[in-house]
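# Give me a 3D structure for the following:
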Amino acid sequence: MRSVLAVSLFGLAGLTFASPLQSHSERSEVPSGFVTTNGTSFQLDGEPFAFVGTNSFWLPLLTSEDDVHMTLETMAAAGVEVVRTWGFNAINASELEFATSTNLTYYQVWNSSGWTLNEGPQGLQRLDYVVSAAAMHDIRLIITFTNNWVGYGGADLYVNWLAGAGATHDTFFTDPTIISSYQQYVQTIVNRYKDSPTVFAWELMNEARCTSDLLASSAACHPGSGTLGLWYQQQSDYVRSLDPYHMITTGGEGEFYWAQPDEYWYNGTLVSDYNFNGEAGEDFEWTLGLPNIDFGVYHMYPQTWYPELDYPGSNFSVEEWGLDWIEAHALTAQMVGKPIVIEEFGATGLDNKTAIYPAWVQRTLDTNHAGIMWWQWGQLNLTEDGGNQAFKYTDAIVNGASPNDGFTVYTNQTSVFDVFT
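Below is the predicted model:
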């Protein structure tokens, strides 16, 4: 595979950026305690703010406030300053009995007329506690509004209920009724916490793509169509109209749309690389230039993105691919003049993590990333239901350990955990 950085330099050479956008702090007088941007860095009350953070989508799923408190306390002791978690949990009305019987957290219940909000003790009150407990431990939260994937009720619920059978996934980004419904929910979450400095940033969607794991895309969502980019612009402008102070980011994986995308050989065929040819629908460079996108984020899972290349004896290097991916995003952020955060990354297998993570973390430091967040935090000694509790899908507390998807790093895995602490 050719060097990602080399292609990035070529791809960016033909781009022109507008004059530097107003910084977040220049647009309005940010209240004390709110993190904002200063060029390619974050700042807090006039001082530089660079951070190590992590992901914990399951925090609001915990029914035990003691477990929430213990988890955040352990994070704070490890030096974690920013945690990314889901601000969404939606179910179908047909699942309500299951949710009630298992004490599952849910914020929206979908039926034929749309969705109803659950602000009760099994609903948004749980997110309220996560926010208040994070404040107690001086941890800030990136709160994500919805999911590209099926997990915990994402975009396809909007599509299925409001657009009906046969609608494609990208209908979510263009249908006025769906956009209005999404904005109604966003308004609920933003208005609930917009005065809180505990919110680090609002995030529009987790890993937006033209397709999902359930629905295909239409021909309209193609490389260069701008479908996702225009949606990012519309929704970031909307969130800014509700909240002039908190930062906003996309939640995207960071795929590029280059005039000459990277290619690789597979099974005797030259393959155009999905992460660089725009097929996902993203255009990282263009999106980062949007006025109300305050900083860039991207994700990184080369093992699972390239399973056909990552096998014993191949010439594919998970570590090297990741190093190039990190540099390509850092270069873009420097050219646009905004901070960059590697928001999710992971490798499976403890030996792989131990061998690869130090190099990835060092490269983020060397390329002036403003934040680094691994996927995902692993908490031990949870007490909920005796230390065993099923949530949904395959997510569960097992013998006191938080959900393990193969990327989870637990505090007793010191060879990896010490890389971050």
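# CA atoms for contacts and neighbours, from now on please.
Fine.
# Neighbours of the residue nearest to Glu263 when sequence neighbours are not counted, how many?
Excluding the flanking residues, the one nearest Glu263 by C-alpha to C-alpha, 6 or more residues apart in numbering is Ser272, at 4.6 Å. Using other C-alpha atoms under 10 Å, Ser272 has 15 neighbouring residues.
# State whether Ser272 and Gly278 are indeed in contact, as I suppose.
No - using C-alpha atoms under 8 Å, Ser272 is not in contact with Gly278, being 10.1 Å away.
# Am I right that Leu72 falls within a helix?
Yes - secondary structure of Leu72 (DSSP: H, G, I helix; E, B strand; the rest coil): part of a helix.
# Just list the residues touching it, thanks.
Applying C-alpha atoms under 8 Å, 6 or more residues apart in numbering to Leu72 gives the contacts 133-134, 137, 139.
# mind redoing it with 7 Å?
134, 137 (C-alpha atoms under 7 Å, 6 or more residues apart in numbering).
# Okay, it and Phe284: tell me how far apart.
Look at Leu72 and Phe284: by C-alpha to C-alpha, to the nearest Å, they are 32 Å apart.
# Could you do Ile189 as well?
Ile189 is 26 Å from Phe284, by C-alpha to C-alpha.
# So between those two, which is more surrounded?
Per other C-alpha under 10 Å, whichever of Ile189 and Phe284 has more neighbours is Phe284, with 25 against 19.
# One more, so I can put them side by side:
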Amino acid sequence: MKTRLIIALVISISISSCSSYKRHFVKVKDGDLILKKRAYTFIGSNYWQGMNLGAPNSGDRERLVRELNELQALGIKNLRVVAASEGDIDMKYCIHPALQTSPGVYNEDLWKGLDFLLSEMDKRDMKAIMVLGNFWTWSGGFPQYLKWANAGNIPFPQDEGTSWKDFTDYSLKFYTDTLAQAMMNNHIEKIINRKNSITKKRYKKDATIMAWQLANEPRGYDAPKDFLKWTQNTSAYIKSLDKYHLVCLGTEGNTNDTISGTDVYRDNNNENIDYITMHIWPQNWGWFNPKQGEEKFQEAIEKANEYWNDHVAVAKTLNKPIILEEFGIARDESSYDPDAQTVWRDKFYNHLFAKVLNSIQNGGVVKGLNFWTYSGEAKPERPGEYWEKGDAFLGDPPHELQGWYGVYNTDKTTLDLIKKYTIKVNTNE
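Modelled structure (predicted):
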């Protein structure tokens, strides 16, 4: 009898411990993000450089800690971070050093950087969205995997004589290249099962991680069926390895099926995709730039509202929440000078922050945002030029002109605006 009592007690404690453990993971239920049985809503930032800054040898951990403290003071609770970077010695317009330097060969310094980032985020009660791939070159991504799979040289669109179509046609090959996909799947398995060298937690059991994201802005272009097959297979593979974390696509959303081969309903109508991602880029999409005036800005706002409404309608149909995870506008006059004003950016931020807040306060489907992007204390060494090896890491990734969209810790008006909304969202809890 005594033995049975002890066994029953052990089982009871074990079940209670497991239940408590699962409460720390963000879940999706009835169209809501849930954490500890309460709605999880947030104001967050993109912060792709966190892994590199956290590296003990090649990084700058003191800067990382300072910037995480700055973000915490702003009320930021969620960071979208790079959890995969691929780059051989010849890879251009790409993060260096990279986590994976050739297929299956890793830079241990960068692994420790990611470990450190997650451990420091945990101390600040922040959640991470972990990006596992990239359609573009700035973290290696599909192009680097294809090059390793002998698909030929990468046609970098930044180089003279090469077009963006040349590049996108190349990156599209990833969806039918089984060897390139196998390389990425190997990384997915490795990172999900990794044990953090600091916390000793397996990543798949680390509640600091909110979600695994298939890739940054994957597009289907004229091969939407191949793209869809890849998203379905990869999301199912992640779920087979990890039963705790959410999975999302990382797509911009409904960027027009006839142009970029994405469709927000079709792509997210997948039982292994837990929530919808949405990006809004008025400048990249030709709606507005800061050299234009108020009339053109209002036209861009109307287009942004229409884009928003299209996604909200789909989210309601699928009963899934949305995260607005990328948006931005350049500094005034499209200047790359860190001292240039940010009047138009602040107006655009204010509009979208207010829409997210309204959604949260009124039970809408948009549950949070990650603005693009936090550069912190780093400034471009050559504003308006491409990043080079050895340059400081900014929020602007290496394939884009430095100083374009990043928010610095000296951008007082923008930071004040961010804090105003984090206070409201965090109080809404």
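# Any chance you could compute the TM-score here?
The TM-score (TM-score structural alignment, normalised by the length of structure 1) is 0.75; 349 aligned residues with a C-alpha RMSD of 3.1 Å.
# hang on, isn't Gly406 of structure 1 packed against Gly346?
No - using C-alpha atoms under 7 Å, Gly406 of structure 1 is not in contact with Gly346, being 8.7 Å away.
# Who has more neighbours out of those two?
Comparing Gly406 of structure 1 with Gly346 by other C-alpha under 10 Å, the one with more neighbours is Gly346, at 22 against 13.
# That one matches what in structure 2?
Alignment note: Gly346 of structure 1 maps to Gly328 in structure 2; criterion TM-score structural alignment.
# do you know how far its match is from Val343 of structure 2?
12 Å.
# Output the contacting helices and strands for the helix or strand where Ile13 of structure 2 lies.
If you go by DSSP states H and E, Ile13 of structure 2 is part of helix 2-22. Where contact means 3 or more C-alpha pairs under 7 Å, 6 or more residues apart in numbering; DSSP states H and E, helix 2-22 of structure 2 is not packed against any helix or strand.
# so stretch 76-91 of structure 1 corresponds to what in structure 2?
With TM-score structural alignment as the criterion, stretch 76-91 of structure 1 aligns to 72-87.
# same question, stretch 136-149 of structure 1
Aligned using TM-score structural alignment, stretch 136-149 of structure 1 spans residues 123-136 in structure 2.
# Which parts of structure 2 are helices?
2-22, 50-54, 61-74, 108-123, 141-148, 164-172, 178-192, 224-241, 257-260, 264-268, 294-318, 343-361, 412-428 (DSSP state H).
# which other residues reach the first one?
With C-alpha under 7 Å, 6+ apart as the test, helix 2-22 of structure 2 has no contacts from any other residue.
# The second one too?
Outside of helix 50-54 of structure 2, the residues that reach it under the criterion C-alpha under 7 Å, 6+ apart are 59-61, 64, 81, 110, 113-114, 116-117.
# Would you format these as CSV with neighbour count and distance to Tyr203 of structure 2 included?
Formatted as CSV, those follow (neighbours: other C-alpha atoms under 10 Å; distance: C-alpha to C-alpha, whole Å):
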residue, neighbour count, distance to Tyr203 of structure 2
Gly59, 21, 21
Asp60, 16, 23
Arg61, 20, 21
Leu64, 23, 20
Val81, 21, 14
Leu110, 26, 15
Gly113, 25, 14
Leu114, 26, 11
Phe116, 25, 12
Leu117, 24, 12
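# between the residues you listed, which is closest to Gly293 of structure 2?
Val81 (33.8 Å; C-alpha to C-alpha).
# Would you agree the closest one is in contact with Leu132?
No - if you go by C-alpha under 7 Å, Val81 of structure 2 and Leu132 don't touch, sitting 9.3 Å apart.
# can you count the residues close to Ala355 of structure 1?
Counted with other C-alpha under 10 Å, residues neighbouring Ala355 of structure 1 total 13.
# Aligned counterpart of it in structure 2, please.
Using TM-score structural alignment, Ala355 of structure 1 pairs with Lys347 in structure 2.
# List the contacts of that match.
So Lys347 of structure 2 contacts nothing (C-alpha under 7 Å, 6+ apart).
# Try it again at 10 Å.
Contacts for Lys347 of structure 2 (C-alpha atoms under 10 Å, 6 or more residues apart in numbering) come out as 297, 329, 353, 414, 417.
# One more: Arg80 of structure 2?
44-48, 50, 127-131, 209-211, 213, 325-326, 369-373.
# What of Ile129 of structure 2?
46, 78-83, 208-213, 246-248, 250, 325, 370.
# let's see 7 Å
Here Ile129 of structure 2 is in contact with 79-81, 209-213 (C-alpha under 7 Å, 6+ apart).
# Equivalent analysis for Lys296 of structure 2, please.
Phe288.
# ok, it to Asn134 of structure 2 distance?
Relative to Asn134 of structure 2, Lys296 of structure 2 is positioned 32 Å away (C-alpha to C-alpha).
# ditto for Ala98 of structure 2
13 Å.
# rewinding a little: gap between the match of stretch 76-91 of structure 1 and the chain center?
Between the centre of stretch 72-87 of structure 2 and the centre of its chain there are 7 Å (C-alpha atoms, centre = their mean, to the nearest Å).
# Show me which parts of it are buried, residue by residue.
72, 74-87 (16 or more other C-alpha atoms under 10 Å).
# residue nearest the centroid of structure 2?
Arg80 (3.8 Å; C-alpha atoms, centre = their mean).
# residues in structure 2 matched by stretch 279-298 of structure 1, start to end?
By TM-score structural alignment, stretch 279-298 of structure 1 lines up with residues 259-278 in structure 2.
# Could I get the buried residue list for that stretch?
Buried-residue list, stretch 259-278 of structure 2, by 16+ other C-alpha under 10 Å: 260-265, 267-270, 272-278.
# what do you get for stretch 172-192 of structure 2?
172-175, 180-181, 183-185, 187-188, 191-192.
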